[in-house]
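# coordinates only, sequence not included:
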């Protein structure tokens, strides 16, 4: 599958991102300066590698309501919401970040997933009056941080969230918009602030068996008072029993270590040492301009909330994101 490559990679100092975020810049020469600018409500982040989908037709909201975890049948125009597509066993497959403009439902999805999401939605159209379209070639996602005073061009669809604004910007306008509303921050700055905010990302904080309760997504992306959807039985069972097998935690990492523990690094109790039993794994790690090295991790539900941990050979203290 071809990577959507951003024209902003030609900007001075741009260092390409790797892995899932390939196609945009990891940074533009100063990761901490870029983080501080975003924290101050300045600049923007190029998220043009993300997929953009639209759903049109009179049945678009009532139809999608049957397929996702969120209550969207009466979604007001201009109101942003998040939704998940689950497997039949309740495991997270995809996340959709939604807004309806009154005529079209817009969504952005994780890089590399747009074809799979589009194919699934197309397969579920049946007799409903809906049309699903992949608009990634026409529109690029741009993030403006909370507090930004950057102007949004007329006609551009916006998702307003507590963390900032997601713009569905015409791809042909990306260069000019970045030049007028910079500085541009790389994806590493964006990710560091995401980790600070304890926000899980599908494909990063998830594996093949992750369920919504483990990441604290009940409410924000999963509505408990709605009709049937694929995987609902698992959501209801865990909600009633209150025992998800794992939970998301935030880690403050030992700042004396040169290297960050990469995703997949085993997490153990510090008292058990490096040979102790694996109790979880790092999902995302980052260097923060104020907090130093930080990470998110998935650990077993019964890990004591105040227990010192080890992420590989790096000491870590935890903050509770999801209650055990």
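Nice, thanks for sending it over. For clarity, every value in this text was computed on a predicted model and none was experimentally measured. Numbers count the residues shown, from 1 in each chain.
# can we go C-alpha only for contacts and neighbour counts from here?
Will do.
# measure residue 113 to residue 209 for me?
Per Cα to Cα, to the nearest Å, residue 113 is found 18 Å from residue 209.
# let me redo that: residue 179
Separation of residue 179 from residue 209 (Cα to Cα) stands at 42 Å.
# quick one, what contacts residue 93?
84, 85, 86, 87, 202, 208 (Cα atoms under 8 Å, 6 or more residues apart in numbering).
# Make a PyMOL selection of whichever of those residues turn out to be buried.
Here is the PyMOL command that picks out the buried ones among the contacts of residue 93, judged by 16 or more other Cα atoms under 10 Å:
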select buried, resi 84+85+86+87+202
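# With distance to residue 148 added, can I get the contacts of residue 93 in TSV?
Formatted as TSV, the contacts of residue 93 follow (distance: Cα to Cα, whole Å):
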residue	distance to residue 148
84	28
85	31
86	34
87	38
202	26
208	37
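# try it against this one:
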């Protein structure tokens, strides 16, 4: 079969398939439960509902804010927030070779994922530079990719299209314009979902984060995924539905008292969380490890685009730059340079005002000193000539899991980075190097303690001599 990308404008895909049901590849069908929701007496699509809720729209026709930014940002920590993400990109990948395609073209280990699971993955250049971050929802017969912009979805579809060759049984469907996407966020999100459909959603609500389930609503498929709103480090769920019922879902959650959040408010929330986005933090100037996306990267899954460079970065025990938060003195534009004393140490990539009206941002800062990774939280810097403080960002992961740090996996990283084939001897060498490094650290610590003790003894002797001298003068 000749692999191709099916565009929304020309593709004929059944509604169930468009949202991710059966319609390609192999595997058992996922059964549908039924959502029973109380829908308010409001006719219209999501935009009509947003007009009724007081939305202010931007030039792109998206609800930028509802005039309740502070309340919405605070509700992420204390209540329930409703976000329309229908303008995001959604791709459905089908065919028997779908897993192999995404496994080889992105950083996550797709071969280990099972239907019903989710995972973040990054798409990078051959030199491991960032192109985009996606969340993958794995189904029995397809994989759904969600990215945070429609342009990003189109670019990703075009990129995948270029690496689908004759004989590849895989297709990429852009379903963005025929589906809706809604996020319900905050600690009350689970409470509300349990009220709406406790039995149907039990697998998602009681399971670990990253699970998803396909349910039915008014004869249309709806995905409910426990993926924290795709990018914020707060409790939450993302729903992907046929566009015919997206408005009803939005209305149902609004009727539960959810605080609506517009695109400008979401931008502030993602900056506070430190979630990188395409074109700002995710560019070809940075790697996913620098962007704090260790959790979206696997080094032991075999060869893939960018793996060699990522393996070398990992073996070096740290990256030269890292994405960090910034507490700023005032309004600052992206691109502003960050200084420590008289040296440039980084650049600002995004800024906003937080729930308290304070200016904050994220940016890349130099994070290695004399070959050693350094902790930056709390460090004072200058941004655009004004004082600023480096802060932690909840979304970032700065190291691999314990499994990924094992000698066997590090040996696999050496193989990927150098081409050596004797993984067993490499693992033994790494273990020996780790032991010697620990011994050196113990020796350094002992030497430091000895120096400190000698210094303390000299100070004590000096103080005793000074005291004797003072006593002699008094006599």
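Everything's here; your move. From a predicted model like this one, the values you see are computed outputs, not experimental measurements.
# Got a TM-score for the pair?
After superposition, the two chains reach a TM-score (TM-score structural alignment, normalised by the length of structure 1) of 0.85; 307 aligned residues with a Cα RMSD of 2.6 Å.
# before we move on, back to that, so which of the contacts of residue 93 of structure 1 comes closest to residue 117 of structure 1?
residue 85 (8.8 Å; Cα to Cα).
# Assign the closest one to helix, strand or coil.
Put simply, residue 85 of structure 1 is strand when judged by DSSP: H, G, I helix; E, B strand; the rest coil.
# now swap in residue 132 of structure 2 and tell me
Applying three-state DSSP: residue 132 of structure 2 is strand.
# Quick check: the gap between the alignment partner in structure 1 of it and residue 302 of structure 1.
Superposed on structure 1 with TM-score structural alignment, residue 132 of structure 2 falls opposite residue 94. Distance of residue 94 of structure 1 to residue 302 of structure 1, computed by Cα to Cα: 27 Å.
# more neighbours, these two?
Neighbour count, other Cα atoms under 10 Å: between residue 94 of structure 1 and residue 302, residue 94 has more, with 20 against 12.
# Skip the chain neighbours and tell me the closest residue to that one.
On the basis of Cα to Cα, 6 or more residues apart in numbering, the spatially nearest residue to residue 94 of structure 1 that is not a chain neighbour turns out to be residue 85, at 5.1 Å.
# right, and that neighbour touches residue 67 too?
Yes. Counting by Cα atoms under 8 Å, residue 85 of structure 1 touches residue 67, with 7.0 Å between them.
# all helices for structure 1, in order.
Taking DSSP state H, the helices of structure 1 run over residues 31-39, 60-65, 114-123, 174-181, 187-196, 212-215, 232-241.
# How many residues are close by residue 410 of structure 2?
Neighbours of residue 410 of structure 2 using other Cα under 10 Å come to 23.
# Where does it sit, in terms of helix or strand?
Assigned by DSSP states H and E, residue 410 of structure 2 belongs to helix 407-418.
# Do a quick rundown of the strands in the stretch 151-300 of structure 1.
Here the stretch 151-300 of structure 1 has its strands, by DSSP state E, counting those that start in this stretch, at 157-161, 164-170, 184-185, 246-253, 266-269, 280-288, 292-300.
# deepest of these, which one?
strand 184-185 (a mean of 26; mean count of other Cα atoms under 10 Å).
# Just tell me the aligned range of it in structure 2.
By TM-score structural alignment, strand 184-185 of structure 1 lines up with residues 260-261 in structure 2.
# compared with structure 1, how much does the matching stretch deviate?
For stretch 260-261 of structure 2, the mean distance to aligned residues of structure 1 following superposition is 1.5 Å (mean Cα distance after the TM-score superposition for structure 1).
# contacting residues around that stretch?
65, 66, 68, 69, 72, 81, 82, 83, 84, 254.
# Sweet, I'm off.
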